[in-house]
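Asker: After the sequence you'll find the predicted model.
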Amino acid sequence: MTIDKKAISVVLVDDHIHFRNELATLIGSFAEFVVPWQADNGRQLVERLTQTPAPDIVLLDVNMPEMDGYETAAWLRTNYPGVKVLALSMYDSQKTITRMLDLGARGFVLKDVEPVEIRAALLDVAEQ
């Protein structure tokens, strides 16, 4: 794998704050990544993107209130096509995975995967 020496920025979007904080800590522990900020839902992500530089990757939960992962992925594809989306869910239905990929997600991970799999998925998306 050939990853640039610059840290890859990952923004987490998930409405479960404790899970999101733990995931941010985990991702921040990987040498290749930095988590500059987090959002509770797609609407908050949209608001923050008007005030801060866009991240390299958005790790995006599918099921959230206000603006879910589907709507957020579609918005990102239109407004920030350079931002790569890695979908995140606790459900592995083929319909959910296919829909997120159709909306521009570059990959899909389950919330209960091992840390090494999260890192591998992020590295894979970063290289795309």
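Answerer: Okay, I see it. Residues are numbered from 1 along each chain as shown.
Asker: make it CA atoms for all contacts and neighbour counts henceforth
Answerer: Will do.
Asker: tally of neighbours for Met90?
Answerer: Met90: 13 surrounding residues under other C-alpha atoms under 10 Å.
Asker: In contact with it, which residues?
Answerer: 110-112 (C-alpha atoms under 8 Å, 6 or more residues apart in numbering).
Asker: try it again with 10 Å
Answerer: For Met90, the contact set (C-alpha atoms under 10 Å, 6 or more residues apart in numbering) comprises 61-63, 109-113.
Asker: And for Leu103?
Answerer: 69-78, 85.
Asker: ok, 6 Å please
Answerer: With contacts defined as C-alpha atoms under 6 Å, 6 or more residues apart in numbering, Leu103 is in contact with 73-74.
Asker: Then Asp14?
Answerer: Counting by C-alpha under 6 Å, 6+ apart, the residues that Asp14 touches are 40-41, 61.
Asker: for comparison:
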Amino acid sequence: MKIPIKVLLADDHAIVRNGIISLLEKQQNIEIVAEASNGLEVLRLLQSGVKPDIIITDITMPEMDGIELTASIKLNYPDIKVLILTIIDQEDLIISCFNAGAQGYLLKNVTISEVVFAIEQLYAGHKHICTAIGIKLLNHWQGRFTFSSKNLKSSIQLSKRELEILNLIAEGYTNGEIAEKLFTSKRTIEGNRQNLLDKTGKKNTAALINFVVRNGIID
């Protein structure tokens, strides 16, 4: 049996903590080792000997917020990964979290399956952002960079049409809207989207956006 991923959850709302914990405890590969209502409590828990692999934290909390906590974790506990789970989608705060050392960023409207996927990604040494945040960040840089097959892994070959669809997905268009723009059927776009997932080895659109962000280049 695999050793479970140890998680510490920080959120100032007890009802939110209880809900997330009850869902994560159903996962065989995840163990909740502690919970806290603010950043200072997290640091006290770490100082007392609690050793999580990943800390899931909100941003807005009393005494010490999630960004301050993330910076402290990066400085004093660099092996611990930080996953932000919040309702905040402001670009400046998103960037501040990553600058502070966060490895992942999710909005609280994601499914529990995406939270689990993000935990697994961070534990494996990767970064993760949910689709909505990926689109927001991409829109922020719209006009500054485009995607090109030359900057993707050499083993992945994308056609001109696939790159075109990839850009539209990144801009937040649905399959139906993409089909209208490209004068084709929704079923064709669904097939193209699945091909992109298959070629990049990703399980869902959120992971695909993650891949796109990591491999984007400035033309």
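Answerer: Perfect, I can see it now. None of these values were measured; they are calculated from a predicted model.
Asker: what TM-score do we get after superposing?
Answerer: Put the two chains on top of each other and the TM-score (TM-score structural alignment, normalised by the length of structure 1) is 0.93; 125 aligned residues with a C-alpha RMSD of 1.1 Å.
Asker: Would you indicate which residues of the longest helix seen in structure 2 are buried?
Answerer: The residue-count maximum for a helix in structure 2 (DSSP state H) belongs to helix 186-200. Buried residues in helix 186-200 of structure 2, defined by neighbour count with 16 or more other C-alpha atoms under 10 Å: 186, 189-190, 192-194, 196-197, 200.
Asker: before we move on, what about stretch 83-98 of structure 1?
Answerer: 83-89, 96-97.
Asker: Without its sequence neighbours, what residue ends up closest to Glu35 of structure 2?
Answerer: Leu9 (4.7 Å; C-alpha to C-alpha, 6 or more residues apart in numbering).
Asker: Show me the helices in structure 1, by range?
Answerer: Using DSSP H, helices in structure 1 cover 17-29, 42-49, 69-79, 94-102, 115-127.
Asker: With distance to Asp4 of structure 1 added, can I get those in a markdown table?
Answerer: Putting those into a markdown table (distance: least, C-alpha to C-alpha, whole Å) gives the following:
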| stretch | distance to Asp4 of structure 1 |
| --- | --- |
| helix 17-29 | 16 |
| helix 42-49 | 23 |
| helix 69-79 | 23 |
| helix 94-102 | 25 |
| helix 115-127 | 9 |
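Asker: Which of those sits closest to Asp56 of structure 1?
Answerer: Nearest to Asp56 of structure 1 among these is helix 115-127 (7.5 Å), distances taken as C-alpha to C-alpha.
Asker: So which bits of that closest one are buried?
Answerer: For helix 115-127 of structure 1, burial by neighbour count (16+ other C-alpha under 10 Å) applies to 118-119, 121-123, 125-126.
Asker: my guess is Thr131 of structure 2 contacts Asn210, does it?
Answerer: No: under the criterion of C-alpha atoms under 6 Å, Thr131 of structure 2 makes no contact with Asn210, lying 8.0 Å away.
Asker: quick one: contacts for the aligned partner of Phe108 of structure 1 in structure 2?
Answerer: The equivalent of Phe108 of structure 1 in structure 2 is Tyr105 (alignment by TM-score structural alignment). Tyr105 of structure 2 makes contact with 83-84, 129, according to C-alpha under 6 Å, 6+ apart.
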